[in-house]
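Student: I'll drop the sequence and a predicted model, then ask my questions.
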Amino acid sequence: MKVGFIGVGFMGRHMARNIAAGGFEMTVFDIRKEAAEELLSMGATWAESPAAVAAASDVVFTSLPRPQDVEEVALGEGGILSGAGAGTVYFDLSTTDPDTIYRVSAAGESAGVTVLDAPVSGGVGGAEAGTLCVMVGGDEDAYLRCKPVLDRIGDKAFSLGVKAGVDAQTLFDAVKGSSGNTQSMQGFPSGLFVGNFEPGFQLDLAAKDVGLATDMGRRLRVPMEMSNIAQQRYIAGQNKGWGREASGAVAKVQEERAEVEIRTTTDEG
């Protein structure tokens, strides 16, 4: 599989190096050619534009600073879609807003190019070690074809499917493997995801504890912005009559505001 990589700076150079070390034939581009010197010494080929990278590749990756950069590199003059042949797969490893990805994906579909949104979590250390969490949204068949390359980037690669309507359990599994993992999340599959708010630690008690923390902050003149927001959510839950339910019932406040229930029919595990 011929791999193209565009953006070999702060994060990208580590990911690209791990791919190259896996024996993949690689073509690279960056606005600074010197950023690619290590990759060129490993046998990668330099291209003069994103279009030239795409023309030489079966799969193209971008790691870029801003959504505007992604759109320009993908759709602009000399961009990926102007050089990619039908059947090319394009992964954006940047953190890009949905509207931009939708525009790029729609343009890609017209050109016969499959576009996948694949933000990564794990920082520079994870990029260097090849242990990133890669959260892939898009066509599952394309994801599976390219997974051997993704496995060089991270040891946790998840296919989240289409952006809208991602199953809650699938999203949970992806976040659990990233820096977003928290202890409180561990109860989601048996609680929130199945609508089980039977009391363990009651919402009333959680509201009391957070209130004690915010009171102490006021006394000591310590800014407690997030704690104050959390306290207001718990109070809203109490006002709904959920005080004797599990503390996780506070999520229902957000569900009502967003007009969506966070449930899944996927079996746990």
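Tutor: Looks like it came in fine.
Student: going by C-alpha atoms from here, please, whenever you check contacts or count neighbours.
Tutor: Fine.
Student: not counting sequence-adjacent ones, nearest residue to V175?
Tutor: Excluding the flanking residues, the one nearest V175 by CA to CA, 6 or more residues apart in numbering is N181, at 5.8 Å.
Student: just give the number of residues close to that neighbour.
Tutor: 14 (other CA atoms under 10 Å).
Student: please apply the same query to D204.
Tutor: D204 has 19 neighbouring residues, counting by other CA under 10 Å.
Student: do K163 as well
Tutor: Counted by other CA under 10 Å, the residues lying close to K163 total 14.
Student: that one belongs to a strand?
Tutor: No: under DSSP: H, G, I helix; E, B strand; the rest coil, K163 falls outside any strand and is assigned coil.
Student: dropping in the other structure now:
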Amino acid sequence: MITASTATIGFIGLGVMGKSMVKNLMDAGYSLNVYTRTKSKAEELLEIGANWHDDPASLAKASNVIITMVGYPADVEKVYFGDNGILKNAKKNTYVIDMTTSKPSLAIEIYEAAKKEGLAALDAPVSGGDIGAKNGTLAIMAGGDKNAYDEIAPIFRVLGERIHLLGPAGAGQHTKMANQIAIATNMIGVCESIIYAKKAGLNAEEVLATISSGAAASFSLSNLGKRMLEQDYEPGFYVKHFIKDMEIALESAHTIGMPAPGLELSLKLYKELADMGEADSGTQALIKLLAHEAELTL
């Protein structure tokens, strides 16, 4: 079983969530190699002992566990494949774990390519946003071989609380798609609920506190609803990344012959929000669009 005394972790991608995940791993005693496209994002981690690498190849050669948390499927492909990628440069028996929300089909492709190189691959996307990343309470949805999952389990337990192996390669990504589909329409409901409370002349803070403890309770209502009321649109999860996730989910839904009208509506609204210049805002910024349509001043 992989432990802090036997693992040197390479971590690629130091965005809103990745940086906190690296901090938690370092606090748990793991040695960390890091790489991200913009080195300045790594400075805080380098100051507390992380080791910088100039590219994925260098990081892969120096690590026996590699975690990726990048933006888009194209970014995943870039760091895994090619002469300078992880798969061609990692040592045999290395564990490679993609925690990006990406395509199930790409997860399977990485798994098969890794196996040919003598590597063990898991897809393990997460849910919980910046709060879950900071607190080490992420939900982790894994796909891949049970032996690899069992070996990596101690690392997952540092990063999250609700951790499950859902099936073979790709199962983690399919589970994340189910997660994003559930969130997509829930976000519309949270926005409409708050707007309704305000339009009805109620104290929206009191309404939120009341309904958050009942059948309407959800992470989005309790956490993002509060940010909406505070007009805090800083990204715990970017609008642009949520659009990417919903596009993957819709493509996957169509592939398995499933209509998804709620997902289609949410994707349409979030694209309109991005067109308003909010692509780099947090997903809670959706209330701006719906409040405008409801002729409500926030």
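Tutor: Nice, I can see it. Quick caveat, the model's predicted, so the values are computed rather than measured.
Student: give me the TM-score for this pair.
Tutor: After superposition, the two chains reach a TM-score (TM-score structural alignment, normalised by the length of structure 1) of 0.61; 181 aligned residues with a CA RMSD of 3.0 Å.
Student: one step back: any idea how far the residue nearest to V175 of structure 1 lies from L39 of structure 1?
Tutor: Noted for N181 of structure 1: a distance of 33 Å to L39 of structure 1, by CA to CA, to the nearest Å.
Student: check G165 of structure 1 too.
Tutor: Going from G165 of structure 1 to L39 of structure 1 by CA to CA gives 39 Å.
Student: okay, the two: which has more neighbours?
Tutor: Taking neighbours as other CA under 10 Å, G165 of structure 1 and L39 compare with L39 leading, 24 against 8.
Student: map that one across to structure 2 for me.
Tutor: By TM-score structural alignment, L39 of structure 1 lines up with L45 in structure 2.
Student: okay, now the residue lying closest to its match once chain neighbours are set aside: neighbour count?
Tutor: Counting by CA to CA, 6+ apart, K23 is the residue found nearest to L45 of structure 2 once chain neighbours are left out, at 7.2 Å. Neighbourhood size, K23 of structure 2 [other CA under 10 Å]: 22.
Student: distance of K23 of structure 2 relative to L59 of structure 2?
Tutor: As for K23 of structure 2, its distance to L59 of structure 2 is 18 Å (criterion: CA to CA).
Student: quick one: residues contacting F172 of structure 1.
Tutor: By CA atoms under 8 Å, 6 or more residues apart in numbering, F172 of structure 1 lies in contact with nothing.
Student: please apply the same query to I12 of structure 2.
Tutor: Listed by CA under 8 Å, 6+ apart, the contact partners of I12 of structure 2 are V34, Y35, T36, P56, I66, I67, T68, M69, V70.
Student: try 6 Å
Tutor: I12 of structure 2 makes contact with V34, Y35, T36, T68, according to CA atoms under 6 Å, 6 or more residues apart in numbering.
Student: and the last one, what's its match in structure 1?
Tutor: This means T68 of structure 2. T68 of structure 2 maps onto T62 in structure 1, by TM-score structural alignment.
Student: residue contacts, the residue sitting nearest the centre point of structure 2?
Tutor: Central residue of structure 2 (CA atoms, centre = their mean): V126, 4.9 Å from the mean position. Contact analysis of V126 of structure 2 by CA under 6 Å, 6+ apart lists A139, I140.
Student: one more pass at 10 Å, please.
Tutor: Each residue near V126 of structure 2 by CA atoms under 10 Å, 6 or more residues apart in numbering is listed here: 17, 69, 99-101, 132-133, 137-142, 159-160, 162-163, 172-173, 175-176, 179.
Student: in ChimeraX, select just the buried ones from these.
Tutor: Buried residues within the contacts of V126 of structure 2, by 16 or more other CA atoms under 10 Å, are selected in ChimeraX with:
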select :17,69,99,100,101,132,133,137,138,139,140,141,142,159,160,163,172,173,175,176
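Student: among the contacts of V126 of structure 2, which ones are in helices?
Tutor: Under the assignment DSSP state H, these contribute G132, A133, L159, G172, Q173, T175, K176, N179 to helices.
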